[in-house]
Structure formats: structure tokens, C-alpha cells
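Colleague: Predicted coordinates and the sequence they were generated for:
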Amino acid sequence: MQISQMRQTIVLVVDGNEIDRLKLKRILEPRVQFCEVSFGSEVMSYLNEHHVDLLLLADKLPDTDGFDILRKVHGDVRYKDMPAIIVTDDLTQKMEAAVAMAGGFDIIRKPFVPIIVVKKVEQVLELEYLHRNLKEEVQRQTQLAEDRLAASERLFEQTVMALAKTIDAKDAYTRGHSQRVARYARHIAFKLGWLEEEQRRVYFMGLLHDIGKIGVPEYIINKTTRLNDEEYGKIQQHTVIGSQILDLVAEFPELAIGARSHHERYDGKGYPDGFAGSQIPVYARVIAVADAYDAMTSRRSYRDVLPQDVVRSEIAKGRGTQFDPQFADIMLQIIDEDEEYILHER
């Protein structure tokens, strides 16, 4: 700590002995801002009204025990880290133990040796200065890290959203499909009581579940008549293509799960792997219900939006065959709560 900084520090001496206070004042006043009180009962009110960097507290005071005052000071959350040196004429190890137990930083013994007094006060103030600055630097670095993380997450979300819009742009009739599926999937996860982080994960997986359609010819995606077997085979490949693309995102491996498995069926008759029941990753089972709901409630090249009662009937019919019963039940609950059939319009 520099001399100029030392002179700005405030030391409060608490001692009923006027001669000892005067001696300490002569030793310390050239180096610090010196303040003094005589009674323990004055300490808390003084601290409440003035800033203090260090307490020099006599072990014996006219009205109380110095250790009791120190415990009272440290018992107040505002002053729990206040450094304190006990001033005493007791040379025993018992006194040293008592100081440590009370939370004192060090001892200054009487009669005073000026150089020792100065060095001990300087040492405490130096350590306090370093501690305070280290704490501030840790807080600053923590805030910087949090800001960088928030910026990184925003960039990730914006990138994923841009990719989702690129995918949906290939089909004039399904604009916004990926965003809606992501929203429905997150809503199902919310209804299930999943943690916010899990809701966030299924949301991003929903946004990119159809990314593999980048590798499917547009004439197939936009075809208004029934697909032949070859064309249907190419459509099915979008799950594999999507998982291969998203396997490259090492920091978020679950993304590939949603892309690969959202067309698996609970009864094992889906694709590409023919998984059944719990073999299908749980996130993909949620996205499958959300995807089917959006497919029925959005306008397609070959039909208009289906009535809500028809959508509900199809979800109920697929319960336990196409869909995981638990997630189908949640989707049915969401449909029943949407009396005005406005969910699909958002």
C-alpha cells in the first residue's frame, strides 16, 4: 500500500487510558487518520456514523470487556470483516488464544514499541487493501465472464434462429414451422415441470429438428402430389443428414438427437432407426408430438389447417402408437386449455 493510500485509512482506537491513546496518536497520526473513543459503548454508534478501516481495541475498557465489543462488532453483518488489533499488557499465550477466538487479527503489547506498532498496523492495512482489491477484481472478472457468456448465448440463439428460418424458407407453406415446433416442445416441457435448462435444450432442438431438409431437393419438399417411394426415401434421409450436421456441434450433442429421432414412433414403426418406447430419446419424443401438432395446425400445399377437434382426435389416436402416452396427454391438455384455438396462430 502506498503512503498516500495509508494516509487515507482511518484507524479507530478504543481505550479508556488517555495516556495510551495519546501515545498511539503520536505514533500513528503521521501515517493514518487517527480517531479515538474511551468507552466500549461508543464503538457501535461511532461505526454507524463514520467509516473505519481498522480497530485498535484495548482488552480492558472502563465499561466492558474489549473482547465482548469485538464479538458485537463482528456480529453485525455490516462489520463482520472489520479488521481489529487487540491492545494489551498481557504477555501470556492464553491472551493470544483469546484474541484468535474473538476474531482479532493481531496483538499490540504495552508498553508500546513505536516501530512494532507501525509495522503491525501497516501489515493489517496492507492485507485488508489487498483483500478488498482482490475481491473487487474477482467481482469484475466474474461480471466480465457473465457478460461474455450472455453474449455467446445470444449469438448461439441468433445463429440457431437464422438456420431455422433458412430451413423453413425452402417450403413456402411451412414458414415458421421450426419456431412453432420449438415453442410447442418447450411448452410441453414446461407443463411437465422440467427445469428451465431442459426447457431451453428442447427448444433449441426443436428449432433445428428439420435442418437435414437442407440436403433434400426443393422439388420434393414443395411437391403438392403424393410422393413416390424414391421421393419418400429421400425425405426420410433428412433425419440422418440433420444428425450428421449437428454431430459437429460438440458443445451441444443433444441437438443431433432431435434431428435424427423426431420421426421415430412409440410403437417402433418410425424411422430412421426403428426405435420403440424408451429407446427413443426423451427429447425426441417431446418434439415428435410438437411436430405432429404443427403439421396438422398449419397450412400445407395439399390442405388447409385442420379443425381443432380433428387435431385432438389424431393426437389421442396416436397415443401409445405414434406418441409417448405421457407427452401425448400433455399435448391433449394444452389443446383442451386452448378453447379459442389460438395457439397455432402465434
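Modeller: All right, it came through fine. Residues are numbered from 1 along each chain as shown.
Colleague: Only C-alpha atoms from now on, for both contacts and neighbour counts.
Modeller: Will do.
Colleague: From what I see, residue 319 and residue 325 are in contact.
Modeller: Yes: Residue 319 is in contact with residue 325 according to Cα atoms under 8 Å; the separation is 4.9 Å.
Colleague: all strands of the stretch 51-200 of the chain, in order?
Modeller: Counting by DSSP state E, counting those that start in this stretch, the stretch 51-200 of the chain has strands at residues 54-58, 84-88, 106-109.
Colleague: Tell me how far residue 155 lies from residue 87.
Modeller: Between residue 155 and residue 87 the computed distance is 58 Å (Cα to Cα, to the nearest Å).
Colleague: Reformat the strands of the stretch 51-200 of the chain as a markdown table; add distance to residue 239.
Modeller: A markdown table is the format used below for the strands of the stretch 51-200 of the chain (distance: least, Cα to Cα, whole Å):
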| stretch | distance to residue 239 |
| --- | --- |
| strand 54-58 | 68 |
| strand 84-88 | 68 |
| strand 106-109 | 69 |
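Colleague: who wins for proximity to residue 164 among these?
Modeller: strand 54-58 (60.0 Å; Cα to Cα).
Colleague: Check which helices and strands the closest one sits against.
Modeller: When contacts are defined as 3 or more Cα pairs under 8 Å, 6 or more residues apart in numbering; DSSP states H and E, strand 54-58 packs onto strand 10-14, helix 66-75, strand 84-88.
Colleague: Same list, those, but as JSON lines with distance to residue 185 and mean neighbour count please.
Modeller: Below are those laid out as JSON lines (distance: least, Cα to Cα, whole Å; neighbours: other Cα atoms under 10 Å):
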{"stretch": "strand 10-14", "distance to residue 185": "60", "mean neighbour count": "23"}
{"stretch": "helix 66-75", "distance to residue 185": "50", "mean neighbour count": "18"}
{"stretch": "strand 84-88", "distance to residue 185": "58", "mean neighbour count": "24"}
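Colleague: For residue 310, find the nearest of those.
Modeller: Of all these, helix 66-75 comes closest under Cα to Cα, at 67.4 Å.
Colleague: Report the angle between that closest one and strand 10-14.
Modeller: 140 degrees (axes from the mean of the first three to the mean of the last three Cα atoms, to 10 degrees).
Colleague: now helix 66-75: how far from the chain's centre is it?
Modeller: Its chain's average C-alpha position is 37 Å from that of helix 66-75, according to Cα atoms, centre = their mean, to the nearest Å.
Colleague: For burial, what's the neighbour tally of the nearest residue to residue 240 once chain neighbours are set aside?
Modeller: Excluding its sequence neighbours, the residue lying closest to residue 240 (Cα to Cα, 6 or more residues apart in numbering) is residue 260, at 5.6 Å. A count of nearby residues for residue 260, using other Cα atoms under 10 Å, gives 28.
Colleague: for comparison:
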Amino acid sequence: MTDILNVLASVLGILALIVYGPVAAIVVVIGAVSSQILVYRTRENVRENAKLRSRIASLEESLALSNLTFGAMVIEDLGRQDGYTHLHAAATAVYAADIAGELDLKPADVAKLRMAGLLHNIGMFGLPNELLRTSGNLNSIAKARIYEHPELGEKALASVPEFSEMSKWVRWHHERPDGRGYPDRLRAAWIPLEARILAVAQAYAAMVLDQPRRPGLDPPSAREEMNRGAGKQFDEVVVRAFLRILDTEAEGYRAADDHRFSFDILGAPPKSPPDKASDPDAAGNA
């Protein structure tokens, strides 16, 4: 391209010299040279901008990974307290990502849902330790505090720009199509699809995993619970998509106890202590 411009400038210079004289020829040549300098500088700016964008993208990715790692450490710490939260987070992440894939969401959205599943209960970190570690039935005041965790989770994630969209899904992962969920009592289409996916994923995970106050359900019983809740407690389309996945998977997947459900983002899962805590996600109702 540069060679073509040089030839064109030379031809124009010669024509200007023949037709209009030396002054015109000089003006044409200077204009051509200036144009080439401008083109060169523009190309350099484009290259520098591309490098800058690549650098910014790399920094943003590193920051998002750092924030995710920190969030996972919080979930891991909660798991050390109750022996359950980290397992529930890992199972929710797997189920949410698989449902998103079944519903043909974009790969980037599938990845975000996996992260949201892992961090959806991060708001529990803001609750008093004595409340998390209680093994008895919760009174109305304790339940009210537990029910704050979606809002606390939203606040925690919204403070990170990369997680701002995800924070809304976390806020609404206990909303229900029939409007009886919390914290905002949203109905049906007012609940984002991603939040509806999280609701199904976390509820099923809570059903099949052993909780501090009760053993997990067997997968067929959990499936029946999901069927009963379709259209009321859970989005029917999302439930159907999840049941299709369960039909094709082995028993370990249905029970959330094969290798895919280990909490390994930071290494080995934390050990379960003797004391157990109550679960806000029991059967998706809390």
C-alpha cells in the first residue's frame, strides 16, 4: 500500500510540474508526504491502542480471577464452619453451568453462571458466627437474618465491577415464579433467566446433599420435589432443562458426589468440623 502511495505521489508531482509549474509540484509532493506521515502515525496509534486494549483485558481478567479466588476463600471458610456450604457452592456451580449450556446460553454467560453458583451464598459471610453454627431450629429473628443473605451477597459482589451483573442474579436466587420468594417477591418474567437457573441449581443441590440438620434426599425423591415445584417455586422451562440433563447423567452426578463436585478451585476441600450449622437453602425454601 505504501509503494502504491509513493508511485501515486510521484505521478501527481510530475503532472503538477508539467501543468502548473514547480510551485504546484512542491505543494503536491509536500501534501503526499504529509499524508503518508499521517497514515503511518495512524497505524502506530492503532497498534498502540490494540496493545493497550489487550493489556487492559489482561489486567481485568487477572483482577476478576483475583476477586473470584478471594470469594472462593470466603466460601471455603464458611465450609470450615458448617462442613456444608462449600459443597453446596460447588454443586450449585456445576448444575447452574450445565443448565445454562442446555438452554444454549453463550459460553461467556455459562462461565458467569458457574461463578455465580460458586459465590451465590457469599452473603452468609456477613452473618454472626453463632447464627451460622447453631444446630437447633431457628426462631423468627434468626430466620429473618438468614433471609438477608441474598441482599448481603449482592452488596459484596456489586462492589466488584466485573461482578456487577452477577450480583443481581445472586440477589434474586430465592425468588419464585409465584411471587412468594424473597427478598423482592418478583414474579415469573421479572426474574432474570440467570437467577431462575441459580434457583433450580441451588435448590436441587440442597436437596441431595447431606445438611447439618437432615440427610440428603435420594435423587428420585429430589426429582419429584423439582417436578412439584415447577411453575410455582421454580421456573418450569429451567426445571425441564435440568431434568433432561439428569436423564443423561450417572448416579454420581444426580447425587452431587462424583469428582466434578469437589471444591477444588483453591485445592482440597476444607475438612468438616464436629459442629454443624443450619442451611438457608434447604429444599430451596429458606
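Modeller: Looks like it came in fine. Treat the numbers as computed from the prediction; the structure is a model and nothing was measured.
Colleague: Got a TM-score for the two of them?
Modeller: Once superposed, the chains reach a TM-score of 0.72 (TM-score structural alignment, normalised by the length of the second structure), with 252 aligned residues with a Cα RMSD of 3.3 Å.
Colleague: before we move on, the earlier item: can you verify my assumption that the residue nearest to residue 240 of the first structure contacts residue 242?
Modeller: Yes: in this structure, residue 260 of the first structure is within contact of residue 242 by Cα under 8 Å, at 6.5 Å.
Colleague: Need the overlap of contacts for the two.
Modeller: Counting by Cα atoms under 8 Å, 6 or more residues apart in numbering, the residues touching both residue 260 of the first structure and residue 242 are residue 209.
Colleague: Quick check, central residue of the second structure?
Modeller: When the second structure is reduced to its mean C-alpha position, the closest residue under Cα atoms, centre = their mean turns out to be residue 112, at 2.4 Å.
Colleague: In contact with the counterpart of that residue in the first structure, which residues are there?
Modeller: Counting by TM-score structural alignment, residue 112 of the second structure lines up with residue 201 in the first structure. Neighbouring residues of residue 201 of the first structure by Cα under 8 Å, 6+ apart: residue 254.
Colleague: where's residue 201 of the first structure relative to residue 281 of the first structure, distance?
Modeller: 13 Å.
Colleague: likewise residue 269 of the first structure?
Modeller: Taken as Cα to Cα, the span from residue 269 of the first structure to residue 281 of the first structure is 15 Å.
Colleague: now do residue 243 of the first structure
Modeller: To residue 281 of the first structure, residue 243 of the first structure is 13 Å away according to Cα to Cα.
Colleague: Of those two, which one has the most company?
Modeller: Legend: neighbour count by other Cα under 10 Å for residue 243 of the first structure and residue 281, higher for residue 243 (24 against 18).
Colleague: Make sure the more buried one is actually in contact with residue 210.
Modeller: No: Residue 243 of the first structure is beyond contact range of residue 210, at 9.6 Å (criterion: Cα under 8 Å).
Colleague: tell me, what's touching the two both at once?
Modeller: Listed contacts common to residue 243 of the first structure and residue 210 are residue 259; contacts here mean Cα under 8 Å, 6+ apart.
Colleague: if we can go back for a sec, for residue 243 and residue 281 of the first structure, list the residues in contact with both.
Modeller: Counting by Cα under 8 Å, 6+ apart, the contacts common to residue 243 of the first structure and residue 281 are residue 257.
Colleague: Once aligned, what mean separation remains between stretch 142-161 of the first structure and the second structure?
Modeller: Once fitted to the second structure, stretch 142-161 of the first structure is off its aligned match by 2.8 Å on average (mean Cα distance after the TM-score superposition for the first structure).
Colleague: all helices for the stretch 101-250 of the second structure, in order.
Modeller: Assigned by DSSP state H, counting those that start in this stretch, the stretch 101-250 of the second structure shows helices spanning 107-119, 129-132, 140-146, 149-158, 164-171, 193-208, 219-229, 236-248.
Colleague: got the ones you listed as TSV, with distance to residue 33 of the second structure columns?
Modeller: Listed next are the helices of the stretch 101-250 of the second structure as TSV, based on distance: least, Cα to Cα, whole Å:
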stretch	distance to residue 33 of the second structure
helix 107-119	46
helix 129-132	73
helix 140-146	71
helix 149-158	52
helix 164-171	49
helix 193-208	56
helix 219-229	73
helix 236-248	63
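Colleague: so who does the closest residue to residue 304 of the first structure other than its chain neighbours touch?
Modeller: Spatial nearest neighbour of residue 304 of the first structure, chain neighbours left out: residue 298 (7.2 Å); criterion: Cα to Cα, 6+ apart. Contact analysis of residue 298 of the first structure by Cα under 8 Å, 6+ apart lists 174, 304-306, 344.
Colleague: Residue 183 of the first structure now?
Modeller: 203, 206 are the contacts of residue 183 of the first structure under Cα under 8 Å, 6+ apart.
Colleague: switch the cut-off to 10 Å
Modeller: Taking Cα atoms under 10 Å, 6 or more residues apart in numbering, we find residue 183 of the first structure in contact with 177, 189, 199-200, 202-204, 206-207, 287, 290, 346.
Colleague: Which one of the residues you listed sits in the busiest neighbourhood?
Modeller: Result: residue 206 is most packed of the contacts of residue 183 of the first structure (other Cα under 10 Å), 33 neighbours.
Colleague: Report the separation between the closest residue to that one other than its chain neighbours and residue 98 of the first structure.
Modeller: Nearest non-adjacent residue to residue 206 of the first structure, counting by Cα to Cα, 6+ apart: residue 182, 4.0 Å away. Distance, residue 182 of the first structure to residue 98 of the first structure, by Cα to Cα: 63 Å.
Colleague: With neighbour numbers in mind, choose between the two.
Modeller: Shown here are residue 182 of the first structure and residue 98; by other Cα under 10 Å, residue 182 has more neighbours (26 against 14).
Colleague: If anything else comes up later, I'll come back, but that's it for now.
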